[in-house]
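K.L.:
Prediction below, plus the sequence it came from.
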Amino acid sequence: MPIELKFPDVGEGIAEGEVVRWLVAEGAAVKEDDPLVEVLTDKANVEIPSPVTGTVVTILAAPGQIVKVGEPLALIEPAAGQAAAAKHVAATPDRPSSVPRETIEPGRGSPSGKAPGASGGVLATPVVRKVAKDLGVDLGVVPGSGPGGRITEEDVRRAAGTKVPAGIPSKSTSEERVPFKGRRRMIARKMVAAKTRVPHALLVDEADVSRLLAERAKLRETGEREGVRITILPFIMMAVAGALRRHPALNASLDEDREEIVLKKKVDVGMAVDAGDGLVVPVVRNADAKSVIELAREIERLSAAAREGTLAPGDLAGGTFTISSVGSIGGLFTYPIINVPEAAILAAHKIVTRPVVRDGEVVPREMMYLSLSFDHRIVDGGAATRFLNEVVRRIEASAI
């Protein structure tokens, strides 16, 4: 009797995910712990493994579908001798069982080399499959123009030589429609939740980073020997981490269900990374206990993993504060959105040589704006200002 493969509780308060792609097709023989499906959550991509050795009978959740924890993804027929294991899985269907997404070799689970879909070794939704069946089109020979090689209804009708009905976008029109899904949809939902639930307040200040830049120049030779690139971000992160120790109200979150402010004992600083397919926020653990070189090495590792799509769920979970460093891109300053449920986020901007007054004289200095968004339910303006003053002081004194 087939058992259900359900979307498990992967931890970190994740309640749902989006099916990205199937790594096997219907009818495929699988072994216990073989990865079956890739699911995108608001933390990371995870692969859901098979709970038993057997055969994938039916795929129930198509790519692009949102599934909640506990909902079925597929039916698996256990192999002979797997009855005991199947009984155990049926009794505990929601066991937390997932692994970080790894790079998938082309053609894995599909002899044709195409990314496998809901059945037949191709990526196509049930609606598209029905259209193909009605028109007598073999999906196995249809090139997909959708994301990840997915076959669209337009692809099927084009292959059948029939007219594309109104409502299906054509590549010959003056616009392009991109599916609002995947990481972009996850980001949008989180941003809307943050702005509608959290009363944001903004505080802006500036820091003289002239001494910091001189310190960075000194450390670059050490960084070259250590094999790590020294940027501005580890210096800012060290200043922020030290300030968080002195101002714990900013290193906190709000548990709305229990109506409690949670003051974090660890300083785990997230950093916003533009990963190409959307924003991700990997976390540097124990940032207050690391040197500039150690921070630079960890920042480099996490940034590379974010852009390659190989971050583990643990790299993205449990941050206590977030830094968004947008200076390399440009812009005067921004109003960053808080990475809920954290209490605040700091944005660091581009460095500009500006005239400032020092000891009664106008001199050129390297200046940088800092903008702090904070949750006014948790943090008052005075506490936020004292924290930002501390960050500025640490940056300007190069006390790092």
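P.N.:
That came in fine, so what should we check first?
K.L.:
C-alpha only now, for contacts and for neighbours.
P.N.:
Noted.
K.L.:
Does anything pack onto the helix or strand Val19 falls within? Which helices or strands?
P.N.:
For Val19, the enclosing helix or strand under DSSP states H and E is strand 16-22. With contacts defined as 3 or more C-alpha pairs under 8 Å, 6 or more residues apart in numbering; DSSP states H and E, the secondary structure elements packing on strand 16-22 are strand 35-40, strand 66-68.
K.L.:
And the helices in this structure?
P.N.:
For the chain, the helices defined by DSSP state H occupy 83-91, 126-135, 153-160, 182-197, 210-226, 233-246, 292-308, 313-316, 381-397.
K.L.:
out of those, which comes closest to Gly11?
P.N.:
In this view, the helices of the chain are compared for proximity to Gly11 by C-alpha to C-alpha, and helix 313-316 is the closest at 9.3 Å.
K.L.:
how far out from the middle of the chain is the closest one?
P.N.:
Counting by C-alpha atoms, centre = their mean, to the nearest Å, helix 313-316 is centred 9 Å from the centre of its parent chain.
K.L.:
what comes into contact with that helix?
P.N.:
The contact list for helix 313-316, computed with C-alpha atoms under 8 Å, 6 or more residues apart in numbering, reads 43-46, 100, 270, 280-284, 302.
K.L.:
Give the full set of residues in contact with the residue nearest to Pro355 when sequence neighbours are not counted.
P.N.:
Leaving aside its sequence neighbours, Pro355 sits nearest to Pro364 (C-alpha to C-alpha, 6 or more residues apart in numbering; 4.5 Å). Under the criterion of C-alpha under 8 Å, 6+ apart, the contact partners of Pro364 comprise 353-356.
K.L.:
Could you report the distance from the residue most central in space within the chain to Val356?
P.N.:
Central residue check for the chain by C-alpha atoms, centre = their mean: the C-alpha nearest the mean position is that of Val280, 3.7 Å away. Relative to Val356, Val280 is positioned 36 Å away (criterion: C-alpha to C-alpha, to the nearest Å).
K.L.:
Please apply the same query to Val267.
P.N.:
Val267 is 34 Å from Val356, where distance means C-alpha to C-alpha.
K.L.:
between these two, which one's more packed in?
P.N.:
More crowded of Val267 and Val356, by other C-alpha atoms under 10 Å: Val267, with 25 against 15.
K.L.:
Tell me who's in contact with the more buried one.
P.N.:
241, 244-245, 251, 285-288, 319-321.
K.L.:
give me every residue that touches Asp42.
P.N.:
With contact taken as C-alpha under 8 Å, 6+ apart, Asp42 is in contact with 14, 17, 183, 186-187, 190.
K.L.:
Of these, just the buried ones, PyMOL syntax please.
P.N.:
A single PyMOL command suffices to select whichever of these are buried according to 16 or more other C-alpha atoms under 10 Å:
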select buried, resi 17+183+186+187
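K.L.:
Can you add distance to Glu226 and give the contacts of Asp42 back as JSON lines?
P.N.:
Output for the contacts of Asp42, formatted as JSON lines (distance: C-alpha to C-alpha, whole Å):
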{"residue": "Ile14", "distance to Glu226": "38"}
{"residue": "Gly17", "distance to Glu226": "39"}
{"residue": "Arg183", "distance to Glu226": "34"}
{"residue": "Met186", "distance to Glu226": "37"}
{"residue": "Ile187", "distance to Glu226": "35"}
{"residue": "Lys190", "distance to Glu226": "38"}
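K.L.:
take a look at this one as well, against the first:
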Amino acid sequence: MGIHLIKMPDIGEGIAEVELVEWHVQPGDAVVEDQILADVMTDKATVQVPSPVNGTVESLGGKVGEVMAVGSELIRLQVDGAGNIAANAGGTGAARADAVAEPAASSNQQPESEAASQPPKPAKQPEPVPDSGRSVAPTSAVIPTAARAQSEKPLASPAVRKRAWDLGIELQYVPATGAAGQITHTDLDAWLARGTAGAGATGRAAAYASRDDEQQVSVIGLRRKIAEKMQESKRRIPHFTYVEEIDVTELEALRARLNARWAGERGKLTLLPLLARAIVLALRDFPQINARYDDDAGVVTRYGAVHLGVAAQTESGLMVPVVRHAEALDLWACAAEIARLAEAARSGRAARDELSGSTITLSSLGALGGVVSTPVINHPEVAIVGVNRVVERPVILGGAVVARKMMNLSSSFDHRVVDGMHAAEFIQKIRGYLECPAMLFVE
């Protein structure tokens, strides 16, 4: 048996440090070639690290949330053959201290000739933790009531975590029956069934029971990047927000007609590509808004190309994929690109260049958009256009009270670069295009 050392990969672009976001294996696990071992993150791009060999995990070189240098020890595998380092080679300080490896037994080693005749020993499996509350019995067995230790993080897939969140279930208290102690959908079903069984007797008491539990959540991975980005934006940029009400009745009627005619051939249109087109056209008269401000150098760079950031909510948090050259895309091409980028962001497959380089951002919460918002500018840009939800309200039109579809735009600007009057004129320009949508197609 030998040791194969895997180092933190070089992500490229001169990056010296990356954050360890998630381990997919634990000491004692058997792995095969190309199996994903860990997720690491730089900026907002997540990279998966695969195993180049078959083997068994001997030790892990870092903890989730730790920022590690490129080239540092990531993981050690026991492999058949010589491996790529000597078996007794020491690791780097903290990485080896945190590793969970098989204890050395040099005093009981057999002579080489005798050891060669012995069949290889199976990989050592991690010993069970008595007080973890995890059960390895079949799902039909009685579910134990013991909870995990507060410091022990429950293992579950993103789909299971989302379902538990939707159901209001604390995964910390759900016993696991999956491989390596992972919580499965079956475990959630069993937990729900158990709660339902006792609801008749204790339902009202449980609903009004006092609670003293606490939960500490480490801000790591994408959440850490979002926190740093928001803090940097608010620290550097003096925001001001301008809100305008827009009548989108005609725009929605046009969208319905376009979808009725072309949805089958070209795809369905949402409001976003229409909004994107209005922004592109309005920016022709306000080039100072399609810009990025390097406040360290004191330089504002105005762009002819509109690289439109479109904020997308993912399970991990907010990400902003970029529609390149939005000025060159028609409605359906823009809609297809927005859909592709949003799916890539939600599935964690968005590349680094798809998440950077935007010159202005469009943010929408869809049906949850509320009446008004104060969106945070995506530093180092100087503007963000926020879309609130569409509601049907009574409006006085031509002296009569009629029902119209109304929507607010809540947009923020960097007051160092954009004057209030120009910001208002820019939004009024967008309003003109949206309230008379035929103008979107007139050059």
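P.N.:
On my side now, so go ahead. The structure presented is a predicted model; accordingly, all values stated were derived computationally and were not measured.
K.L.:
Could I get the TM-score for this pair?
P.N.:
Comparison of the two superposed chains (TM-score structural alignment, normalised by the length of the first structure) gives a TM-score of 0.70, and 336 aligned residues with a C-alpha RMSD of 4.2 Å.
K.L.:
re earlier: which of the helices of the first structure is buried the deepest?
P.N.:
Comparing the helices of the first structure on average neighbours per residue, with mean count of other C-alpha atoms under 10 Å, the densest one is helix 233-246 at a mean of 23.
K.L.:
what stretch of the second structure does that one fall on?
P.N.:
On the basis of TM-score structural alignment, helix 233-246 of the first structure is assigned to residues 272-285 in the second structure.
K.L.:
tell me the residue furthest from the middle of the second structure?
P.N.:
Residue farthest from the centre of the second structure, counting by C-alpha atoms, centre = their mean, is Ser113 at 53.6 Å.
K.L.:
Please say which position in the first structure that residue maps to.
P.N.:
Aligning on TM-score structural alignment leaves Ser113 of the second structure without a counterpart in the first structure.
K.L.:
My reading is that Ser113 of the second structure is in a helix; is that accurate?
P.N.:
Yes: under DSSP: H, G, I helix; E, B strand; the rest coil, Ser113 of the second structure sits within a helix.
K.L.:
circling back to that earlier point, need the counterpart of the residue nearest to Pro355 of the first structure in the second structure.
P.N.:
With TM-score structural alignment as the criterion, Pro364 of the first structure lines up with Ala403 in the second structure.
K.L.:
Kindly report the same for Arg393 of the first structure.
P.N.:
Residue mapping for Arg393 of the first structure onto the second structure gives Gly432, with TM-score structural alignment as the criterion.
K.L.:
Now do the contacts for the nearest residue to Met407 of the second structure once chain neighbours are set aside.
P.N.:
On the basis of C-alpha to C-alpha, 6+ apart, the spatially nearest residue to Met407 of the second structure that is not a chain neighbour turns out to be Val390, at 4.6 Å. When contacts are counted by C-alpha under 8 Å, 6+ apart, Val390 of the second structure is found next to 248, 367, 405-408.
K.L.:
Then Ala239 of the first structure?
P.N.:
Residues near Ala239 of the first structure by C-alpha under 8 Å, 6+ apart: 391, 394-395, 399-400.
K.L.:
now the second structure: which of the residues you listed match?
P.N.:
With the contact criterion set to both residues aligned by TM-score structural alignment, their matches' C-alpha atoms under 8 Å, the contacts of Ala239 of the first structure that also touch in the second structure are 391, 394-395, 400.
K.L.:
Export these as TSV, with columns for distance to Leu139 of the first structure.
P.N.:
Rendered in TSV, the data for these read as follows (distance: C-alpha to C-alpha, whole Å):
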residue	distance to Leu139 of the first structure
Val391	58
Arg394	61
Ile395	59
Ile400	60
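K.L.:
out of those residues, who's nearest Pro147 of the first structure?
P.N.:
Sorting these by how near they are to Pro147 of the first structure, with C-alpha to C-alpha, puts Val391 at the top with 43.1 Å.
K.L.:
Thought Val240 was touching that closest one, still the case?
P.N.:
Yes: at 5.6 Å, Val391 of the first structure counts as touching Val240 under the criterion of C-alpha atoms under 8 Å.
K.L.:
For the counterpart of the residue nearest to the centre of the first structure in the second structure, which residues are in contact?
P.N.:
Taking TM-score structural alignment, Val280 of the first structure has Met319 as its aligned residue in the second structure. Residues near Met319 of the second structure by C-alpha under 8 Å, 6+ apart: 44, 311-313, 345, 355.
K.L.:
Nearest spatial neighbour of Thr53 of the first structure, chain-adjacent residues omitted?
P.N.:
Residue nearest to Thr53 of the first structure in three dimensions, not counting chain neighbours: Lys31, with 4.1 Å by C-alpha to C-alpha, 6+ apart.
K.L.:
Look up how far Val52 of the first structure lies from the one you found.
P.N.:
Distance from Lys31 of the first structure to Val52 of the first structure, counting by C-alpha to C-alpha: 6 Å.
K.L.:
Between the two, point out the one with more neighbours.
P.N.:
Counting neighbours by other C-alpha under 10 Å for Lys31 of the first structure and for Val52 shows that Val52 has the greater number, 23 against 17.
K.L.:
how far apart are the longest strand seen in the second structure and its match in the first structure?
P.N.:
With residue count as the measure and DSSP state E as the assignment, the second structure has strand 400-414 as its longest strand. Superposed on the first structure, strand 400-414 of the second structure shows a mean distance of 1.5 Å to its aligned residues (mean C-alpha distance after the TM-score superposition for the first structure).
K.L.:
Next, the buried residues of that strand.
P.N.:
Of the residues in strand 400-414 of the second structure, those buried under the neighbour-count criterion (16+ other C-alpha under 10 Å) are 404-414.
K.L.:
tell me the angle of that strand relative to helix 420-435?
P.N.:
Here strand 400-414 of the second structure runs at 140 degrees with respect to helix 420-435, directions being taken by axes from the mean of the first three to the mean of the last three C-alpha atoms, to 10 degrees.
K.L.:
report the angle between the axes of strand 400-414 of the second structure and helix 249-266?
P.N.:
Relative orientation of strand 400-414 of the second structure versus helix 249-266 (the same axes, to 10 degrees): 70 degrees.
K.L.:
so, if you compare the contacts of helix 313-316 of the first structure, which one comes nearest to Pro143 of the first structure?
P.N.:
Ranked by distance to Pro143 of the first structure (C-alpha to C-alpha), those are led by Asn45 at 25.7 Å.
K.L.:
Pull the contacting residues for that closest one.
P.N.:
Asn45 of the first structure makes contact with 38-39, 100-101, 312-313 under the criterion C-alpha under 8 Å, 6+ apart.
K.L.:
hmm, back to that, take the helices of the first structure and write them to CSV, including distance to Ser174 of the first structure.
P.N.:
Written out in CSV, the entries for those read as follows (distance: least, C-alpha to C-alpha, whole Å):
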stretch, distance to Ser174 of the first structure
helix 83-91, 52
helix 126-135, 24
helix 153-160, 17
helix 182-197, 23
helix 210-226, 48
helix 233-246, 42
helix 292-308, 31
helix 313-316, 39
helix 381-397, 48
